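[1] Structure for the following, please:
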Amino acid sequence: MDGNQEDIPPPLRVAVIIGSTREGRVGESVARWFTERATRRQDLELSVVDLIDFDFPARYPDRATPHMRKFTDEVARAEAFVLVTPEYNRSFPASLKQAIDYAYDEWRTKPVAFVSYGHGSGGLYAVEQLRPVFTELHAVSLRNGVGLNLLRDRFEEGEQDRAVGLMLDQLGWWGLALREARATRPYIS
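    Alright, predicted model coming up:
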């Protein structure tokens, strides 16, 4: 490359995980709203991972099923994550916890951001329950996220777009920093 040009890193591979599988869910609409904004960026390569597309077993089996392996492969391929989660009873859905638990090393040393939604709190309680889960998995949860109050917020241009931009700026920074760190030295756990 020309000495005057900066090396531009390849886009960060970001998995947008839709965490609700509930009938009548809003998660798909929230994820669509978010990805419409996120795909405007050239520094990110998004893939949507919708938990409704996986036929996970009701009980944790002795051996991983094909759907479990497919989900784990998606987590392994990604370099960063955006979890789209509702708040149910001041926490996150069981479907999301089940999926998170199918992977372990695949989450390690990668950043996780949150787009949460709910009534009143904007999903804040769900995010606060998810942070220690990802800390245990040695992932980095971002401070800034996007919280949508379904009683008030509309899926329009505006203040939430600024929150999306800030969150993605931070996700990009952490994603690239951790990509470089993983490439130069093994993680000690």
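
[2] For the rest of this, base every contact and every neighbour count on C-alpha atoms.
    Noted.

[3] Scan the protein for its longest helix.
    Among the segments of the chain that qualify as a helix by DSSP state H, the longest is helix 159-184.

[4] which other helices and strands contact it?
    Applying 3 or more C-alpha pairs under 8 Å, 6 or more residues apart in numbering; DSSP states H and E, one finds that helix 159-184 contacts strand 12-18, helix 27-38, strand 111-118, strand 146-149.

[5] Now show me the structure for the sequence below, then we'll compare the two:
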Amino acid sequence: MSAQNHQNNPLQVAVIIGSTREGRFGPVVADWAISHIDGRDDMTADRVDLTETPLPSVFPDFTRPLPEEVATRIGAVATRLSAADAFVVVTPEYNHSFPAPLKNLIDLHNEQWHAKPVGFVSYGGLSGGLRAVEHLRVVFAEVHSVTIRNTVSLHNAGRLFDAGGRPTDPASDHAAKGMLDQLAWWGGTLRDAKLTNPYTA
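    Prediction:
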């Protein structure tokens, strides 16, 4: 599919806010990432905030019928993940890794991730969340996703944004564009490939 056709049929990108902690900085980072997507012709964003779509904290026994409330909550998120052509995961770093609710989201779904690209926007202290991203790469490989090589890593993120949620360092905007350019290439390529040759796990 040509670049022009991608503009006529933009990629659906689910932007996942991985932290649910009180006082989290994730929504500021996610809204900034979404502003970059909104400025493109080849993508549209769906903001998936795990505090607004609470999944069960205890992993369900899928060998038995799920309680209606649990099935409804999982199904609502699954529908949004299925509709996505690509993902951007916004994650902090907790104890050298990523948040438990994010792992729960990944584990509660399977085919929704298959043969789709995942880009990362990480934030934290000196490490900028990079160790969380490295752990996530292994996890997403297990669910047949393709992780984007270029990431956006925000070191000491609280100091990088002004009161309006805008980054004070132009390098952050440059990094976001580079990651999204790669995400667009992989997202379009994989979507086109699955139309002619459906993916099997």
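
[6] TM-score for this pair?
    After superposition, the two chains reach a TM-score (TM-score structural alignment, normalised by the length of the first structure) of 0.93; 185 aligned residues with a C-alpha RMSD of 1.6 Å.

[7] Mean neighbour count for the helices and strands packed on helix 159-184 of the first structure - can I get that in CSV?
    Putting these into CSV (neighbours: other C-alpha atoms under 10 Å) gives the following:
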stretch, mean neighbour count
strand 12-18, 23
helix 27-38, 17
strand 111-118, 26
strand 146-149, 21
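
[8] Of all these, which one is nearest residue 52 of the first structure?
    For residue 52 of the first structure, the closest of those is strand 12-18, at 8.1 Å, according to C-alpha to C-alpha.

[9] how big is the offset of the closest one relative to the second structure?
    By mean C-alpha distance after the TM-score superposition for the first structure, the fitted strand 12-18 of the first structure averages 0.4 Å away from its aligned residues in the second structure.

[10] and that strand, how far out from the chain's middle?
    Taking C-alpha atoms, centre = their mean, to the nearest Å, one finds strand 12-18 of the first structure lying 6 Å from the centre of the chain it belongs to.

[11] That strand vs helix 27-38, what angle?
    160 degrees (axes from the mean of the first three to the mean of the last three C-alpha atoms, to 10 degrees).

[12] hmm, back to that, quick one: the longest helix of the first structure aligns where in the second structure?
    On the second structure, the counterpart of helix 159-184 of the first structure by TM-score structural alignment is residues 171-196.

[13] and the most centrally placed residue in the first structure, what does it touch?
    Closest to where the C-alpha atoms of the first structure average out (C-alpha atoms, centre = their mean) is residue 82, at 2.0 Å. By C-alpha atoms under 8 Å, 6 or more residues apart in numbering, residue 82 of the first structure lies in contact with 14, 15, 16, 17, 112, 113, 114, 115.

[14] again, only this time at 7 Å
    Counting by C-alpha atoms under 7 Å, 6 or more residues apart in numbering, residue 82 of the first structure touches 15, 16, 17, 112, 113, 114, 115.

[15] you'd agree the last one is up against residue 81?
    Yep, that's residue 115 of the first structure we're talking about. No. Residue 115 of the first structure lies out of contact with residue 81 (C-alpha atoms under 7 Å); the separation is 10.5 Å.

[16] Residue in the second structure paired with residue 92 of the first structure?
    So residue 92 of the first structure corresponds to residue 98, using TM-score structural alignment.

[17] Next up, the contacts around its match.
    Contacts of residue 98 of the second structure (C-alpha under 7 Å, 6+ apart): 91, 92, 132.

[18] What separation do you get for it and residue 160 of the second structure?
    21 Å (C-alpha to C-alpha, to the nearest Å).

[19] ditto for residue 56 of the second structure
    Taking C-alpha to C-alpha, one finds residue 56 of the second structure at 34 Å from residue 160 of the second structure.
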